[in-house]
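A.B. asks: Let's see this in three dimensions:
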Amino acid sequence: MRVPCRAILASLWLSVAVASLHAEVPSSPAVAATAEESADPAQVVTQHEGRFGGVDVRYVATAGLTPIFDDDGKPEAKIFSVAYTAKVKDPGRRPVTFLFNGGPGSASFWIQMGALGPRIIALDGPAGRGDLSSPGAALVDNPDALLDISDLVFIDPVGTGYSHAVGAKKNDDFYKISTDGSSVAKFIRTWLTENKRWPSPRFVGGESYGTIRTAMIVDDDAFMTFNGAILISQGLDWGTVMMPPGYDRGYELFLPSYSAAAWFHHRFGGQHAGSVADAVAESEAFASRDYTAALSQGSHLDAAERDRVAARLAKLTGIPEDEWVRSNLRIAPDTFRRLLLRDQGVRIARFDARYTTGSASVFDPQETFDPSLSAAGLPYLNAMRGYLGTELQVKATRPYVGVLPGDWTYDLDNGAFVNPAPKIGAAMTRNPGMHLFVASGYYDFSSPVSSAQYNIGHAGIPTDRVDMKYYPTGHMMYLEPEYRQHLLSDMRSFIVKTMSEKAAK
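C.D. replies: Next up, the predicted model:
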């Protein structure tokens, strides 16, 4: 199944200037391979120090390409990464965390420059939207980075960053769920071998589509275990976010996100409006009972009950009752985003409903532009390109690819929808010491909070080993310093707790 990225609900796609984010490749495969090899940046090692989690850390940053091979030992790709490793006497006892973004087809610059790297740019969320022209925001030290407790390896999948296919392989061969997941799993095994880190405790995590990649990796090799997996804005079971005709689960699970957006934009009329968490909880209670019961009756629902449910939906979402009746109690997320603030002439963003944008039918007739993406993606990518060439001293003769412009093949499903969540359940069942961390934003219309709850609860995952956290943010909960600190504090606690439980056994 080959689907355009813009049509996929889990996609983390920059909707502006995509063509400028990738390099032109010569048409001849032989010439292309030669050009790629000659443009490869050499591996660079630089020395640094910083204070993280209240601890002074001296660390090494290693930026370079790692070759991976197929089952016959033939080279198939070179994967670019930036590894931050502390200078300690016994690195084998120190955890290492492998991280990546989503897209699919995005380099790791989002979480590296926005959240988890030792050097980041500090944005200020919707309140800080402003001039995004160059030069961008300055790099600052990130005292919340996890280097006090774990080494960090940021991975750019094939086709992104400086990563590329070699030999008989083409970049397109890796633009699918299965080969993308296996290639990153191979990179992790190779990195552990080359750096003599197999004794180290291991964590792996991704954001958005990167959570699908995480599921593929933890189940890629039954004899390679992880201490923990990290899912940021998970997008595992697409059956929870898609609404094909006749299927109502997505409507039920999106309703709490509608209430969150209504609460933020002062349109929520429910009984419990003290916080966005209160609004979501009230909406979840209604969605799980009355709303689900009404939708399950389909056309058999009588008019009086329909009107009663529509009146309650209007209170919970800020969308008028007659609009709910006219829509047969089913308003899709994109429609909701256009309706909520229609009287103000704006629509709310998909990846973070706190952001708004006006209509721009001249250049954006399909309304694909998302202000919450450009507000983060443009400054983060600008910062990453500058940081590589200055502080990390990477020399390259071709551009650093931020986001792929092409299509992706979704070659994994559960017979109906893409859903690799059971792979995490299988990995955690095989390994009783493995734990799971799940972070979700209330204002995320790509990976709604109720979808996360449903996915984790229906995938055979041992819930007693799961930490689920919720933030009053969107898809990228690190866009503001306050919530970035909360996210990293929760991740630090997750790793420390997991390691403590391991030591106690």
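
A.B. asks: For the rest of this, base every contact and every neighbour count on C-alpha atoms.
C.D. replies: OK.

A.B. asks: how distant is the longest helix belonging to the chain from the center of its chain?
C.D. replies: If you go by DSSP state H, the chain has its longest helix at helix 481-504. Distance of helix 481-504 from the chain centroid (Cα atoms, centre = their mean, to the nearest Å) equals 18 Å.

A.B. asks: which other helices and strands contact it?
C.D. replies: Counting contacts by 3 or more Cα pairs under 8 Å, 6 or more residues apart in numbering; DSSP states H and E, helix 481-504 packs against strand 435-441, strand 466-471.

A.B. asks: Repeat the analysis, applying 7 Å as the threshold.
C.D. replies: Helices and strands touching helix 481-504, by 3 or more Cα pairs under 7 Å, 6 or more residues apart in numbering; DSSP states H and E: there are none.

A.B. asks: Can you give me the buried ones in that helix?
C.D. replies: Within helix 481-504, the residues scored as buried using 16 or more other Cα atoms under 10 Å are 481, 483-488, 490-492, 494-495, 498-499.

A.B. asks: Can you verify my assumption that P379 contacts A138?
C.D. replies: No - look at P379 against A138 with Cα atoms under 7 Å: they stay out of range, at 9.7 Å.

A.B. asks: What ranges does the stretch 201-350 of the chain have for its strands?
C.D. replies: 202-207, 228-232, 346-348 (DSSP state E, counting those that start in this stretch).

A.B. asks: Quick check: next helix or strand after the last one?
C.D. replies: This points to strand 346-348. Note on strand 346-348: by DSSP states H and E, the next helix or strand toward the C-terminus is strand 356-358.

A.B. asks: I have a second one here; can you model it like the first so I can compare?
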Amino acid sequence: MADATTTAPEPETWDQVPEKATRAYTWHGPDGQTIDFEGTAEMVDIYDDKGELMCHQFCLSYVSDDQDKSDRPVTFLWNGGPGGSSSMVCIGGQGPFRVPTEGTKHLKNTCPVEDNPYTLLQVSDLVFIDAPGTGYSHVAKGYDPKKVWGVDGDGDAMSRTVIAWLNERDAWDRPHYLYGESYGTTRAAVVYRLLGERGVGVDGVVEQSTILDYAVMLPGNDDYYAGMFPVMAATAQTFGMAGQGVDPEAWFGQAMDFVNDTYISAITKGANLPEEEMRAVAEQMSHFIGMPVDWILARKLRIDLYEWRAHNQQAKGLTSGRYDTRFTEQAYQPIQGELGFFQAEDPSYDAIQVVYNEVYQKLLREMGFKGYPNYYGLNIQVNEDWNWNHDMPGIGTAPMPNVAFDIATALRRNPTSNIIFLGGRHDGATPYWNVIHDMAKMYLPDALAQRVHWHESSNGHMLYADTAALEDTTPVLKAFYDLRHQA
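C.D. replies: Next comes the predicted model:
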């Protein structure tokens, strides 16, 4: 089994590039629909403007056999990290094959694989791209990884990969879409702008589990606590701690309104908030998240996700997840290591990642692609070496990116394109409140604001781990792709 979370070898140790592999398939839908398509796994060489080989990019393409593709979109998809490959968004949710999940149960090590009834292949050809240093993609020998392991360098390399694929397939006259998850939404925002600057029109961008402004990750940032609160409220309802008898979507909406109308103002005042007002806010918070008022007051209304995860199911000897707060596992014990170890643990990731990786590898090898000894589902070296500086349009270089500016700029330049944000009520990694807040601060005029679409579901960070949410989102995405036909 390939190590899914590890550090890649130095570029000099890579051997020759594996040969391209192809295979013919037929997808069978639940209503009797079929799609004949070809799968291709290949390494694509990417060059900089001076002609120097930058990296060998792994692309897994699923292309329909339709003779007339003039109106059939092609979508370029990736996960995040940074340092994460594209395997999970492929085998989990949007590719033609899927590992079915069972609610919040931990998957067995050997699982069935099914034709994915929710695949985007129904509306678009698909190209899953591993970012440089992830999956099978790697930086070319002699090329400095620092040039591509960063917000701008990564966006540049991925834009070049999209263009290289379009060139190879002669697909310039087709509708083009981008699909990013997690940090992949940050990447998609940058690529969206860069492609436009390089003469490539993007018809639509799908942002799943979005993070745009990374300042929210800085200690003490008010927006961090504001974004986490509705997630905690949704989780408390799921665990029977609050909100019983209320529709989950309505309950989440009430929590969002509380944050906007009361909570954000209270925590902004900090120590200047009168004691009686602080207690009144704490009582309202307790109503939503089911924790004692005094416990909330002891934290001055600011509840860190890690504390919440450790305490909300403590009476049952359990801790909950970060990617999806509904998942639980046996509580961390101090003897098992220091707090940082617990913070990095996540039952919602443990429940699926090993199985996803093994099934993905099996599918690639059945296709005939040999790959390398290890597939880096999450390369920690890339994550730790990441350059967070970003040349923000109209702003200049910033040490912490806010790619909402990239989206606003790209949308202004390309006002016929559309973007949709998919958010999950149980996502503790990229809370939905934050992306709504970040886009609101762009003050888009009505004509552009109408091009921005929203969809909220029951899922956590990984839409594909929640079958009900995946089913709920499928018609939404189909309708989103149809928007290209409107004026």
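
A.B. asks: which of P379 and A138 of structure 1 has more neighbours?
C.D. replies: The neighbour comparison of P379 of structure 1 against A138 (other Cα atoms under 10 Å) goes to P379, with 24 against 11.

A.B. asks: Quick one: the helices in the stretch 201-350 of structure 1, in order.
C.D. replies: Remark: helices assigned in the stretch 201-350 of structure 1 by DSSP state H, counting those that start in this stretch are 209-218, 249-264, 276-286, 292-296, 303-317, 321-326, 333-339.

A.B. asks: after superposition, how close is the fifth one to structure 2?
C.D. replies: Once the two are superposed, helix 303-317 of structure 1 sits an average of 1.3 Å from its aligned residues in structure 2 (mean Cα distance after the TM-score superposition for structure 1).

A.B. asks: Show me what that helix is packed up against.
C.D. replies: With contacts taken as 3+ Cα pairs under 7 Å, 6+ apart, helix 303-317 of structure 1 sits against helix 249-264, helix 321-326.

A.B. asks: change it to 8 Å
C.D. replies: Helices and strands touching helix 303-317 of structure 1, by 3+ Cα pairs under 8 Å, 6+ apart, are helix 249-264, helix 292-296, helix 321-326.

A.B. asks: which of these sits most buried?
C.D. replies: Highest mean neighbour count of these: helix 249-264, a mean of 26 (counted as mean count of other Cα atoms under 10 Å).

A.B. asks: what does that helix correspond to over in structure 2?
C.D. replies: Counting by TM-score structural alignment, helix 249-264 of structure 1 falls onto residues 223-238 of structure 2.

A.B. asks: F69 of structure 1 - nearest residue in space that isn't next to it in sequence?
C.D. replies: Once flanking residues are discounted, F69 of structure 1 sits nearest to P75: 4.3 Å by Cα to Cα, 6 or more residues apart in numbering.

A.B. asks: three-state assignment of the corresponding residue of structure 1 for N459 of structure 2?
C.D. replies: Aligned counterpart of N459 of structure 2 in structure 1: T473 (TM-score structural alignment). Here T473 of structure 1 is coil, with the state taken from DSSP: H, G, I helix; E, B strand; the rest coil.

A.B. asks: can you count the residues close to the residue lying closest to T473 of structure 1 once chain neighbours are set aside?
C.D. replies: Distances taken as Cα to Cα, 6+ apart place G441 nearest to T473 of structure 1, at 4.8 Å, with adjacent residues excluded. Residues near G441 of structure 1, counting by other Cα under 10 Å, number 25.

A.B. asks: any idea how far P431 of structure 2 is from K105 of structure 2?
C.D. replies: Distance, K105 of structure 2 to P431 of structure 2, by Cα to Cα, to the nearest Å: 23 Å.

A.B. asks: before we move on, which element is G181 of structure 1 in?
C.D. replies: helix 177-194.

A.B. asks: buried stuff in that helix?
C.D. replies: 177-188, 190-192.

A.B. asks: nearest to W263 of structure 1, of those?
C.D. replies: Using Cα to Cα, I177 comes nearest to W263 of structure 1 of those, at 36.2 Å.

A.B. asks: list the contacts for the aligned partner of V139 of structure 2 in structure 1?
C.D. replies: V139 of structure 2 maps onto A165 of structure 1 when the alignment is built from TM-score structural alignment. When contacts are counted by Cα atoms under 8 Å, 6 or more residues apart in numbering, A165 of structure 1 touches 76-78, 158-159, 171.

A.B. asks: Chain neighbours aside, what residue packs nearest to A165 of structure 1?
C.D. replies: With sequence-adjacent residues excluded and distances taken as Cα to Cα, 6+ apart, A165 of structure 1 is closest to A77, at 3.9 Å.

A.B. asks: Which position in structure 2 pairs with that neighbour?
C.D. replies: Taking TM-score structural alignment, A77 of structure 1 has C55 as its aligned residue in structure 2.

A.B. asks: Quickly find the element holding that match.
C.D. replies: In this assignment (DSSP H and E), C55 of structure 2 forms part of strand 53-64.

A.B. asks: how big's the offset between the following helix or strand past that strand and structure 1?
C.D. replies: Sequence-wise, the next helix or strand downstream of strand 53-64 of structure 2 (DSSP H and E) is strand 74-78. On superposition with structure 1, the mean distance recorded for strand 74-78 of structure 2 (mean Cα distance after the TM-score superposition for structure 1) is 0.5 Å.

A.B. asks: Where in structure 1 does strand 74-78 of structure 2 align, residue-wise?
C.D. replies: With TM-score structural alignment as the criterion, strand 74-78 of structure 2 aligns to 96-100.

A.B. asks: hmm, back to that, tally up the residues packed near the match of A77 of structure 1, please.
C.D. replies: Count around C55 of structure 2 with other Cα under 10 Å applied: 27.

A.B. asks: just the one 10 residues further on next, same as before
C.D. replies: Counted with other Cα under 10 Å, residues neighbouring D65 of structure 2 total 15.

A.B. asks: Let me know the helix or strand that the closest residue to it other than its chain neighbours is in.
C.D. replies: Distances taken as Cα to Cα, 6+ apart place F37 nearest to D65 of structure 2, at 5.1 Å, with adjacent residues excluded. Assignment of secondary structure by DSSP H and E places F37 of structure 2 within strand 34-47.

A.B. asks: relative to strand 53-64, how tilted is that strand?
C.D. replies: Put simply, strand 34-47 of structure 2 runs at 170 degrees to strand 53-64, going by axes from the mean of the first three to the mean of the last three Cα atoms, to 10 degrees.
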